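K.L.:
I'd like to go over a predicted model; first the sequence, then the structure.
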Amino acid sequence: MDFIDDRIERYAFNHTQDEGPLLTQLKQETHEKLELPQMLTGRLEGRFLKLLVQLLGAKRVLEIGTFSGYSALSMAEGLPEDGRLFTCDVDPAAIEMSKKYFHRSEHGSKITLLEGDAMKSVEKVDGPLDMVFIDADKVNYLNYYEAVLPKVRSGGLIVVDNVLWSGRVLNPKDESDHAIDDFNRSVHADDRVEGVLLTVRDGVYCLRKK
């Protein structure tokens, strides 16, 4: 994330709505107890995801990659009371923490956590979906995308995180670098969607299904 000017990042953070005490506490505990805490969505992207859910009037959302639950709770805030969010993860430590915070949140009852292999979890979720957020292992981004696209309604949204990959997409070297670059090139050429790649944090691709 060091490819973004710290002063600009802080300015954007300070001018974005506060996420509230529960998510602030979740963020702190994530940094204290989980490996790779930089994977946390954080205020900027979390509030952005909530806003997208609200703008879509979404009622059914799927998330691939729960981590500690910050993004799931952010999106659940934007759902109506009868809305449902399905989120999946495979890491026991992350699942334990996310469950704890889902239980504590007034929005936790909207969330269903699916444990285990993400591709198998996706098969369990019926469409139509209003929105999908992909933020899991990078080498499977295209596989996740192809698996969820048929389940997304026309006019629905697929949001994909880390698509700038700390700038490494400019000079891909390892497997994850190439996977992200390949994903970006593929969806850019996909006439089933229309998209914009935003320079929000580590890059967010917003893809609207036609």
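P.N.:
The structure has been received and is ready for your questions. Residues are numbered from 1 along each chain as shown.
K.L.:
going forward, measure contacts between C-alpha atoms and count neighbours the same way
P.N.:
Will do.
K.L.:
now do the strands in this protein.
P.N.:
Taking DSSP state E, the strands of the chain run over residues 60-64, 84-89, 111-115, 129-134, 152-161, 193-198, 204-209.
K.L.:
can you list contacts of the third one?
P.N.:
Contacts made with strand 111-115 from outside it, assessed by C-alpha atoms under 8 Å, 6 or more residues apart in numbering, are listed as 72, 76, 84-90, 95, 99, 102, 121.
K.L.:
rerun that using 7 Å as the cut-off
P.N.:
Arg84, Leu85, Phe86, Thr87, Cys88, Asp89, Val90, Ser121 (C-alpha atoms under 7 Å, 6 or more residues apart in numbering).
K.L.:
my guess is Gly78 contacts Lys50. True?
P.N.:
Yes: here Gly78 reaches Lys50: they are 5.0 Å apart, a contact under C-alpha atoms under 7 Å.
K.L.:
next up, a second structure to put side by side with the first:
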Amino acid sequence: MDTAIELEKYILAHIDEQDPVLQELERETFLHVLRPRMLSGHLQGTILTTFSQMLQPQRILEVGTYTGYSAICLAKGLADDGQLHTIELNDELESIAQKYFQKAGLSEKIIQHLGDAKTIIPQLQGPFDLVFLDGDKRDYIAYFDLVVDQIRPGGIILADNILWSGKVVEKLDEKDEQTKGILAFNQKIKDDPRVSQTIIPFRDGLMLIRKK
């Protein structure tokens, strides 16, 4: 018996049922989009929703929309008049995300931006209560440097994939710029006196960063 697989099945059987809209979005992503494993998925989605509902944020920033799964999960916790800004580089994914934002009844709360997050973030006005980083791992430090001053004290940054399939503890391939980016980011956050942080070691690792 594969204990890890059985534990995941057990966890999924004991958390809230997956939203039908998210279930449909997940199915379409796996059928029609490259690298569908980039999707947050049900377990991570419930965690994102729970964090957002606890904070009841007025403004959320997401870097890396993909097909919109995580944006929908995060937007469920927004204050009544809150907004979520989400940034995606790949314009071929825009229509899928937009379709499901509408199906979820969240299209008025979610504002889509297409392009390089490093260019778009400075154009957005803070403060943000919650930021979710799930873009190019080589640019995590750049994203952090751009958003940290736009986050209110006590605000939260969630950074995805910070264990990077275990590569953070394996012998480093000097050509692997993605892993280098994650390693540098993790160390930078550890050393930054403006924030406190912990790591949630599920899936590919989620770092919870709180601005002091």
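P.N.:
It's in. It should be emphasised that the depicted structure is a prediction, and the values quoted were computed from it without experimental measurement.
K.L.:
what about Gly78 and Lys50 of structure 1, which has more around it?
P.N.:
Between Gly78 of structure 1 and Lys50, counted using other C-alpha atoms under 10 Å, the more crowded position is Gly78 (22 against 19).
K.L.:
which parts of structure 1 are helices?
P.N.:
Listed from the start of the chain, structure 1 has helices (DSSP state H) covering 6-14, 21-33, 42-56, 70-78, 92-104, 118-124, 141-148, 175-188.
K.L.:
so the last one corresponds to what in structure 2?
P.N.:
Pointing back at helix 175-188 of structure 1 there. Residues 177-190 of structure 2 are where helix 175-188 of structure 1 aligns, with TM-score structural alignment as the criterion.
K.L.:
show the contacting residues for Leu89 of structure 2.
P.N.:
Leu114, Gly115, Asp116.
K.L.:
using a markdown table, lay out the residues you listed together with neighbour count and distance to Thr65 of structure 2.
P.N.:
Formatted as a markdown table, the contacts of Leu89 of structure 2 follow (neighbours: other C-alpha atoms under 10 Å; distance: C-alpha to C-alpha, whole Å):
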| residue | neighbour count | distance to Thr65 of structure 2 |
| --- | --- | --- |
| Leu114 | 17 | 9 |
| Gly115 | 12 | 11 |
| Asp116 | 16 | 12 |
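K.L.:
the match of helix 175-188 of structure 1 vs structure 1 - mean distance after superposition?
P.N.:
Stretch 177-190 of structure 2: mean distance to aligned residues in structure 1 after superposition is 1.0 Å, counting by mean C-alpha distance after the TM-score superposition for structure 1.
K.L.:
show residues contacting that stretch.
P.N.:
Residues outside stretch 177-190 of structure 2 that contact it (C-alpha under 7 Å, 6+ apart) are Lys137, Arg138, Asp139, Tyr140, Ile141, Ile162, Lys167, Val168.
K.L.:
ok, the third one to Leu206 of structure 2 distance?
P.N.:
Counting by C-alpha to C-alpha, to the nearest Å, the gap between Asp139 of structure 2 and Leu206 of structure 2 amounts to 16 Å.
K.L.:
these two: which is more packed in?
P.N.:
Leu206 (21 against 17).
K.L.:
give the equivalent position in structure 2 for Arg208 of structure 1.
P.N.:
Arg208 of structure 1 maps onto Arg210 in structure 2, by TM-score structural alignment.
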